[in-house]
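Undergrad: just to be clear, the model below is a prediction. Sequence and coordinates:
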Amino acid sequence: MKPMDDELNVTYITLDGYVELKYLYFVIMLTAYILLVCFNVSIICLIVIHKNLHEPMYIFIAALLLNSILFSSNIHPKLLVDFLSEKQIVSYQACLFQVFMFYFLSSSEFLLLSAMAYDRYVSICKPLQYPAIMRTTTVSLLLCFAWLVPACYIVVPVALNINSKLCSFTLKGIFCNNSLNKLFCVTSNELSIYGVIVLLNLGLFPMLFILFTYTKIIIIAFQSCGDIRRKAVQTCLPHLLVLINYSVLITYDVVVVKLESDFPKTARFVMTLQIITYNPLCNPIIYGLKMKEISNHLKRLLRHMK
């Protein structure tokens, strides 16, 4: 029988990725969500308040942390409600919106990391041209590009799937992602090809660009004096750590969809919780500890709070 509210004409999907000990996981995830919001907001506020942090590198960091908050807020509130509910269900329309936000913000993170890599490349490899290249207009265009381009890419398959017919109403997962495609009666080959194009343009190509820029930075740094090498390590290492963390998220999301039938339910559940929480929680910690200027402001703030 089709799960539908006849009066409202709303189709519901059951989320079948939950395991026992839901109350324990609720406490853990609520704590993690509160911490990640507080950590990210704290760094963003420091960047906004202090004028010496009004530089392209820190503006990109603030944008990245804002992206992390939006990413977490797309998943965690519904997750917390489901932990306390007897039935874990979501309307098909809400599921599509979560899919859109998940992949839109995931793609934006890669493009923001690409913008940060370009900023570091210009700063270290072309220091004399840096003020002329990384102007306010350039930073604004890069930020708009990082958010608008993924939104335009991701909205296409989501919009086309609004009226798609479902032959199954049970999703193997705790939130809506690409697994939703397995519920459709007919899979579109055109959308599958489009998905590969999106993955290349918003995932692989930005990754290759980041690796190229950091390779150039490393070569220049080792050919230069100790100050430039130290600057390269201080500013580039946090970005590389964040890139590695986020690459794990994307890899896991792709692999688990392909291997979901062979992946133990409990292992998939625990790994999913870690992946969706780890990166947004670690990003502000990495930048707070590894970026000298942000770290100094944090230390002063903590001293004032004592």
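TA: Happy to help now that I have it.
Undergrad: contacts and neighbour counts: CA atoms only from here.
TA: Will do.
Undergrad: what are the boundaries of the helices in the stretch 1-150 of the chain?
TA: Per DSSP state H, counting those that start in this stretch, the stretch 1-150 of the chain carries helices over the ranges 22-49, 56-83, 92-125, 130-133, 136-160.
Undergrad: can you count the residues close to the closest residue to Leu105 other than its chain neighbours?
TA: Counting by CA to CA, 6 or more residues apart in numbering, Leu105 lies nearest to Phe71, which is 6.0 Å off, once chain neighbours are set aside. By the measure other CA atoms under 10 Å, the count of residues near Phe71 is 22.
Undergrad: separation between Phe71 and Ala267?
TA: For Phe71, the distance to Ala267 (CA to CA, to the nearest Å) stands at 22 Å.
Undergrad: so the nearest residue to Leu249 once chain neighbours are set aside is in which element?
TA: In space, and not counting its chain neighbours, Leu249 is closest to Ile275: 5.7 Å by CA to CA, 6+ apart. Taking DSSP states H and E as the criterion, Ile275 maps to helix 265-290.
Undergrad: so that helix versus helix 56-83, what angle?
TA: 150 degrees (axes from the mean of the first three to the mean of the last three CA atoms, to 10 degrees).
Undergrad: tell me which strands and helices helix 265-290 is in contact with?
TA: When contacts are defined as 3 or more CA pairs under 8 Å, 6 or more residues apart in numbering; DSSP states H and E, helix 265-290 packs onto helix 22-49, helix 56-83, helix 226-258, helix 292-305.
Undergrad: and if we set it to 6 Å?
TA: helix 22-49, helix 292-305 (3 or more CA pairs under 6 Å, 6 or more residues apart in numbering; DSSP states H and E).
Undergrad: what's the longest strand in this structure?
TA: Longest strand in the chain by number of residues, with DSSP state E as the criterion: strand 10-15.
Undergrad: one more to weigh against that first structure:
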Amino acid sequence: MQNSSSVTVFTLEGLNETASHKFIFFAISLLAYLLICLFNLTLIITIITEKTLHEPMYIFVCNLCVNGLYGTAGLYPKLLADFLSDSHVISYSGCFLQIFVIYNSLMCEFTILTVMAYDRYVAICKPLQYHSIMTYLTISKFLLISWVLPFCESTIGLFLTIRLPLCGSHIDKLYCDNWSIVKLSCIDNIINNVYGYIFILVHVSEALFIVYSYIHIVRACVKSREERGTFLQTCFPHLFTVIIFTTAIVFDLMYSRYGSKTIPQALRNFMAVEFQVIPPFLNPLIYGLKLRHIRRRVMRLCNRKIDKM
């Protein structure tokens, strides 16, 4: 057995059984990452440059895309390098940095989606008070909460994990994750478990708030045909995004906690990274195609680029 004093690198074993097709996986992963960057950057640039999109909903969408780029930056560069390498290792500090970035991004996305649910609730259920409630000061506070709260959660979780003495250095995934490190601990990790339950409670509360918001939104839409159209135009993309993201997170949690080694390696790898593939890939497409104002501005921006060429 080895303790944390001798652990300087971690071995990532998720790619061990896919070495024979590593160039194919590299090409697929590179294409996915480039498309994620392209789609999210296009939406970010469009929202920033078009003053008509400087409204609460679009500002939150912009932050969602920024967070998507931030989170994927914690996974893809290292993953792409591992596909081209025969040794899949990561330094001790690099491992914990990856844990922080990936999980901070996940918490941030869920918090932003919660804030967006409140924005849609006010827009549908209190339309006459919308501009008096969703002021730029309120938006600034929500954005501050969306980034600072997850940062604090991630920092506390990281320090609780770093303090653990480790009796191993092999991680059965494509990347470092908190649960895999905790399982390598030589001591009882009751503090980490308690913090984990608190963390789950906080984000389950956010999920319940989203459900509560949409109950009231649906009630309002049943009474008004106009609100029904607003729901399909602006709320449906958000609801679809929440469902996709929640499903991806549940898959990751179930895999991390109860994943069996009898499952094919390719399927285990997909389950481990889908939350960093599907949501950041689909989010800009959903909002870019469904929200009419964004779609028009994106087309206008693309036409400008074509004309200059």
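TA: Thanks, I have it. Please read these numbers as outputs of a predicted model, since none were measured by experiment.
Undergrad: if we can go back for a sec, any chance of the helices of the stretch 1-150 of the first structure in CSV, plus distance to Gly173 of the first structure?
TA: CSV is the format used below for the helices of the stretch 1-150 of the first structure (distance: least, CA to CA, whole Å):
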stretch, distance to Gly173 of the first structure
helix 22-49, 15
helix 56-83, 11
helix 92-125, 12
helix 130-133, 45
helix 136-160, 18
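Undergrad: ranking those helices by burial, who's on top?
TA: Per residue and on average, the most neighbours among the helices of the stretch 1-150 of the first structure fall to helix 92-125, with a mean of 22 (mean count of other CA atoms under 10 Å).
Undergrad: spatially central residue for the first structure, please.
TA: The centroid of the first structure falls nearest to Ser106 when counting by CA atoms, centre = their mean (3.9 Å).
Undergrad: do you know how far that residue is from Arg230 of the first structure?
TA: 31 Å.
Undergrad: can you check Pro284 of the first structure too?
TA: Distance, Pro284 of the first structure to Arg230 of the first structure, using CA to CA: 21 Å.
Undergrad: one step back: closest one to Lys87 of the first structure among the helices and strands packed on helix 265-290 of the first structure?
TA: helix 22-49 (12.0 Å; CA to CA).
Undergrad: and the closest one, what does it pack against?
TA: helix 56-83, helix 265-290.
Undergrad: average gap between that helix and the second structure?
TA: When the second structure is overlaid, helix 22-49 of the first structure sits 0.6 Å from its aligned residues on average, using mean CA distance after the TM-score superposition for the first structure.
Undergrad: now do that helix against helix 292-305, angle only.
TA: 110 degrees.
Undergrad: re the thing from before, closest one to Ser168 of the first structure among the helices of the stretch 1-150 of the first structure?
TA: Here helix 92-125 is closest among the helices of the stretch 1-150 of the first structure (CA to CA), at 11.7 Å.
Undergrad: which secondary structure elements does that closest one contact?
TA: Short answer (3+ CA pairs under 6 Å, 6+ apart): helix 92-125 of the first structure packs on helix 136-160, helix 205-223.
Undergrad: same list, the ones you listed, but as a markdown table with distance to Ile250 of the first structure please.
TA: Shown next, in a markdown table, are these (distance: least, CA to CA, whole Å):
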| stretch | distance to Ile250 of the first structure |
| --- | --- |
| helix 136-160 | 15 |
| helix 205-223 | 12 |
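Undergrad: Met305 of the first structure: which of those is closest?
TA: Of all those, helix 136-160 comes closest under CA to CA, at 33.4 Å.
Undergrad: that closest one against the second structure, how far on average?
TA: With mean CA distance after the TM-score superposition for the first structure, helix 136-160 of the first structure departs from the second structure by a mean of 1.0 Å once superposed.
Undergrad: which residues touch the next helix or strand after that helix?
TA: Of the helices and strands lying after helix 136-160 of the first structure in sequence (DSSP H and E), the nearest is strand 170-171. With contacts defined as CA atoms under 6 Å, 6 or more residues apart in numbering, strand 170-171 of the first structure is touched by Ile13, Thr14, Leu15, Asp16.
Undergrad: give me the nearest residue to the third one, chain neighbours excluded.
TA: Of all residues beyond its chain neighbours, the one nearest Leu15 of the first structure is Leu171 (5.0 Å), with distances taken as CA to CA, 6+ apart.
Undergrad: what's the neighbour count on that neighbour?
TA: Leu171 of the first structure: 20 surrounding residues under other CA under 10 Å.
Undergrad: neighbours of the closest residue to Glu227 of the second structure other than its chain neighbours, how many?
TA: The shortest distance from Glu227 of the second structure to any non-neighbouring residue, by CA to CA, 6+ apart, is to Cys221 (5.0 Å). Neighbours of Cys221 of the second structure under the rule other CA under 10 Å: 18.
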